[in-house]
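> When you get a sec, could you give me coordinates for this:
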Amino acid sequence: MKTIQKLGLAAALMALPSIGLAQEEEVVAALVPTDSVFILNTLLLIIGGFLVFFMAAGFGMLEAGLVRSKNVAMQCTKNIGLFSLASIFYYLIGYNLMYPLGTWAVDGWLSGVWGPGVMEAVGITADAADDYGYASTSSDFFFQVMFCAATASIVSGTLAERIKLWPFMIFTIILTSLIYPISASWKWGGGFLDAAGFLDFAGSTVVHSVGGWAALAGAIILGPRLGKYKDGKVTAFPGSNLTLATLGTFILWLGWFGFNGASQLAMGSVGDVADVGRIMVNTNTAAAGGAIGAMILTQIMYGKTDLTMVLNGALAGLVSITAEPLTPSIGAATIIGAIGGIIVVLVVPLLDKLKIDDVVGAIPVHLVCGIWGTIAVVFTNADATFGAQIYGIVVVGIFTFVVSGVVWLILKGVMGIRVSEEDEIAGLDMAELGMEAYPEFSKG
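Down below sits the predicted model:
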């Protein structure tokens, strides 16, 4: 009897793996489509988020290389400060204004409500079951906050070498908690621009033009650097470290693969993954086109190739393709980027004629090429119309420029935004920080 029982037990044990496997296959068949999509989408946002985060280093190095040595530490301080403030205030206010998290404050215009609900909305206190949508809510917040910080980084370079630290930080708080989230909600939050058919895949207007308009308002109110425009001539102020600026450009180029690629927001299907790959290719070739376009045009116009223009040309190509990196062919993406590079070379001297001092060229790159890239969507995406694209550009531009200008004027009247002539001549490193990035070589 014991022998029979043992044989029966052995047979049962032998059968268990197959029974368990069959049950497991049923469970996998039921769960994997949801679980795998959730995991892959979340992973895309996380990877994209830390790539866009690295763009903060790119902005920092680009600006540090393009300012004079006596202002390098100040630019580094501004960049780490603005990123930290953006991370905090986008969490406290901005994210909840930007997306319709349950209710609308003003339907189609302003999403979300202030209050403790924002903490659950970003997955800080939510249960796992509540955090189970197409992707992790926390990963979405992580990805979106990086875009917000990038918007503030655009402003930093334009106003370099003459703006006080703390007024700039206060403006950063207002930009990242109010100006950017409100205007972005009109498109990405399901607002009236989205309903009007305005298309902006990853933010040529929503991110880059917003930063450019804010920078333009600040540059006009702040005024040019001392000696920049004198006796009808433009004085060039060479950057302290073009090697560092080149490194910053390559870092930004790398980060843009996350900026555009992860803006697909999904890679849980064959189609989505294929689209992400196509976006990456178009993003890369647009940057290349922008660099070559600027390289050739500076050679033609000045008889020599200008490295700073080439660097900004690559960035211009990246901004130009950001509004629609999926639908163009590789050739079309290259042309869109090349036109962006050409635009930068033409707009930089135009700003000088208008006596608008943009230290790093952020206005031509992010504002003007942001406008170009948004218009260029019409040439490759059949769903885009000139009317809707121009409408979005104008609405966002007027709102951002006017509100930013008001904020800058208030800051100027209340606490002053510009350092003294003595401090500007000595350099903001010592005047504002009491330290220097290059203590042995900071007299230039």
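> Please make it C-alpha for all contacts and neighbour counts, starting now.
OK.
> and the strand or helix carrying residue 141, what other elements does it pack with?
Under the criterion of DSSP states H and E, residue 141 resides in helix 137-158. Applying 3 or more C-alpha pairs under 8 Å, 6 or more residues apart in numbering; DSSP states H and E, we find helix 137-158 packed against helix 2-66, helix 72-89, helix 95-98, helix 180-185, helix 210-222, helix 362.
> Now do that helix against helix 72-89, angle only.
150 degrees (axes from the mean of the first three to the mean of the last three C-alpha atoms, to 10 degrees).
> Show me how far helix 137-158 is from its chain's centre.
6 Å (C-alpha atoms, centre = their mean, to the nearest Å).
> got the buried residues for the next helix or strand after it?
Sequence order places helix 165-174 as the next helix or strand after helix 137-158, per DSSP H and E. Residues 165, 167, 168, 169, 171, 172, 173, 174 are the ones in helix 165-174 that count as buried (16 or more other C-alpha atoms under 10 Å).
> Next, the second sequence, to be compared with the first:
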Amino acid sequence: MFKKAGWFLFLVLILSSPSLAWAEDSFLTQDRANILWTLLAAILVMFMQAGFAMVEVGFTRAKNAGNILMKNLIDFAFGSILFFLLGFGLMFGTDVGGIVGTSLFGLKGVNFASGGAWILTFWFFQCVFCATASTIISGGVAERMKFPAYVIVSIVVSALIYPLFGHWAWGSLLLGDEGSGWLEGLGFIDFAGSTVVHSIGGWLALAGALLLGPRTGKYTPDGTSKAIPGHNIPLAGLGVFILWFGWFGFNPGSTTSVDGTIGYIAVNTNLAAAAGVIGAMLAAWLRFGKPDVSFSLNGALAGLVGITAGCYEVSPVGSILIGLMAGILCVISVEFLDKKLKIDDPVGAVSVHGVCGAFGTLAVGFFAAPGFGDATGVFYGGSFKLVVTQFIGVASGFLWAFGCGLILFGLLKKSMGIRVSKEEEIKGLDIEEHGMEAYPSFQIFTTE
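Okay, here's the model as predicted:
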């Protein structure tokens, strides 16, 4: 009892100490709080890398688990270095023509005397976003892409493709008007990255999947699609819950400040994810006669991706509707790509991130609600100008990412090859690419 009272008095004395009396300087208090909040959010987003890895490992075969983990690892490793050296400056440096940033390469000139505490914090937050965009590609090209070729893709995306589009939409976030990109000038809204992060990654995955071709055994000679089940659905479920958890850093953290909007952004994020599960479950249930687990898991991610652009702009009811529609759209898109277009996307990356990211960005033009964010959507009496602006942003994101992806994957295909041999694919990329097995104590069947 006395020990607890002693600790309480100690805390009172510390908090009332003049050296820590931040209340005497409200700006300093807010500044430190913003840094702490943004760092916490960045740590949550960094943990999402584990979620992506688990989802992808769970939805694919055991013989490729180590290869998938390796790709996710190098996404964050190379992404951190390249975003530091080049990407951050292209994305948030002093603007030229609304197209590209031209300063802050390698954080040159940043120190504590120049406001470096905040710039370094902001860099870390944006670095983990960059790694997210790169990691999305991994799912679309899983189980058949050469590891060296993937490393080059990851480097180019982190250093050039993601940062350049990011500058167009988010360039002013650090330097204000001095860094503003051309999409910002049009009034494009993508609060936390439905298009900037997720669709860019999704469209790059589409280009990769298209040029790689389907996995061996995915389609019969007459074009009928065959399911290739993942080896560990519980692991995929764990990954989805990790991502859901991390998204509370992704969306609310994009405020980069401690203010009253954090709470309702978190509410919108959670409601959209929940509605995404329900939408995908019901759609799959109607389509296949059973509530499919894989589709339901991807439905949660579809809802999260869909609300990311408008989490600051829409009402809680709007977030439910957006999440519900994103979940349904995810099922339709996966089926369309697989059965109609014959594009093999092992984890649904194109549908979840590309398609639902585009949908969520467009939805802002309709669902933006007065009294929440700064815009008014069509459903609340706003004009179609915002819808047109959102469409321009979505279309430019597709043309940029898919176009760059076709060029990048195409050049690699001609120069060094991007696909492993049929024999290597059948044996598994763990053994052929890395000389090891993720599950050495278990028998893994590799006939397909």
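> thinking again about what came up before, let me know the closest of the buried residues of helix 165-174 of structure 1 to residue 7 of structure 1.
residue 173 (74.9 Å; C-alpha to C-alpha).
> Distance-wise, check residue 262 of structure 1 relative to residue 109 of structure 1.
As judged by C-alpha to C-alpha, to the nearest Å, residue 262 of structure 1 and residue 109 of structure 1 stand 26 Å apart.
> swap that for residue 335 of structure 1, sorry
35 Å.
> With residue 181 of structure 1 instead?
From residue 181 of structure 1 across to residue 109 of structure 1, the span is 11 Å (C-alpha to C-alpha).
> same question, residue 395 of structure 1
12 Å.
> So for these two, which residue has more residues nearby?
Neighbour totals were compared for residue 395 of structure 1 and residue 109, and residue 109 leads with 20 against 13 (other C-alpha atoms under 10 Å).
> ok, now which ones touch the alignment partner in structure 2 of that one?
Applying TM-score structural alignment, one finds that residue 109 of structure 1 aligns to residue 99 in structure 2. The contact partners of residue 99 of structure 2, taken as C-alpha atoms under 8 Å, 6 or more residues apart in numbering, are 164, 167, 168, 181, 182.
> And for the aligned residue in structure 1 for residue 192 of structure 2, the neighbour number?
Using TM-score structural alignment, the equivalent of residue 192 of structure 2 in structure 1 is residue 202. Around residue 202 of structure 1 there are 23 other residues, counting by other C-alpha under 10 Å.
> OK, contacts around residue 89 of structure 2?
Neighbours of residue 89 of structure 2 in contact, by C-alpha under 8 Å, 6+ apart: 101, 102, 103, 104, 105, 106, 107.
> make it 6 Å
Neighbouring residues of residue 89 of structure 2 by C-alpha atoms under 6 Å, 6 or more residues apart in numbering: 101, 103, 104, 105.
> from those, which is closest to residue 63 of structure 2?
Distances from residue 63 of structure 2 to the contacts of residue 89 of structure 2, taken by C-alpha to C-alpha, are shortest for residue 105, at 40.0 Å.
> Find the residue closest to that closest one in space, skipping its chain neighbours.
Of all residues not flanking residue 105 of structure 2 in the chain, residue 89 sits nearest, at 4.6 Å (C-alpha to C-alpha, 6 or more residues apart in numbering).
> Tell me the residue in structure 1 aligned with the one you found.
Under the alignment by TM-score structural alignment, residue 89 of structure 2 pairs with residue 96 in structure 1.
> Select, out of the helices and strands packed on helix 137-158 of structure 1, the one closest to residue 257 of structure 1.
helix 2-66 (7.4 Å).
> Please compute how far that closest one lies from its chain's middle.
Taking C-alpha atoms, centre = their mean, one finds helix 2-66 of structure 1 lying 30 Å from the centre of the chain it belongs to.
> which strands and helices sit next to it?
helix 72-89, helix 137-158, helix 242-261 (3 or more C-alpha pairs under 6 Å, 6 or more residues apart in numbering; DSSP states H and E).
> of all the ones you listed, which lies closest to residue 234 of structure 1?
Across the helices and strands packed on helix 2-66 of structure 1, closest to residue 234 of structure 1 is helix 137-158 (C-alpha to C-alpha), at 16.6 Å.
> will you turn the helices and strands packed on helix 2-66 of structure 1 into CSV that also has distance to residue 278 of structure 1 and mean neighbour count?
Converted to CSV, the helices and strands packed on helix 2-66 of structure 1 look like this (distance: least, C-alpha to C-alpha, whole Å; neighbours: other C-alpha atoms under 10 Å):
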stretch, distance to residue 278 of structure 1, mean neighbour count
helix 72-89, 30, 21
helix 137-158, 20, 24
helix 242-261, 8, 23
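> Of the ones you listed, which is nearest residue 410 of structure 1?
helix 137-158 (17.3 Å).
> Provide the aligned range in structure 2 for that closest one.
Using TM-score structural alignment, helix 137-158 of structure 1 pairs with 119-140 in structure 2.
> first to last residue in stretch 213-230 of structure 1, what's the distance?
The straight-line separation of the ends of stretch 213-230 of structure 1 (C-alpha to C-alpha) is 26 Å.
> buried sites along that stretch?
By 16+ other C-alpha under 10 Å, the buried positions in stretch 213-230 of structure 1 come out as 213-225, 228-229.
> Then stretch 15-27 of structure 1?
Within stretch 15-27 of structure 1, judged by 16+ other C-alpha under 10 Å, no residue is buried.
> now do stretch 422-431 of structure 1
Buried-residue list, stretch 422-431 of structure 1, by 16+ other C-alpha under 10 Å: 423, 424, 426, 427, 428, 429, 430, 431.
> Please enumerate residues in contact with that stretch?
If you take C-alpha under 6 Å, 6+ apart as the criterion, stretch 422-431 of structure 1 is touched by 70, 71, 73, 74, 162, 435, 436.
> how close does the fifth one get to residue 274 of structure 1?
This means residue 162 of structure 1. From residue 162 of structure 1 to residue 274 of structure 1 the distance is 46 Å (C-alpha to C-alpha).
> Looking at those two, which one has more neighbours?
residue 162 (22 against 11).
> so the match of residue 192 of structure 2 sits right up against residue 323, yeah?
Yes - here residue 202 of structure 1 reaches residue 323: they are 5.5 Å apart, a contact under C-alpha atoms under 6 Å.
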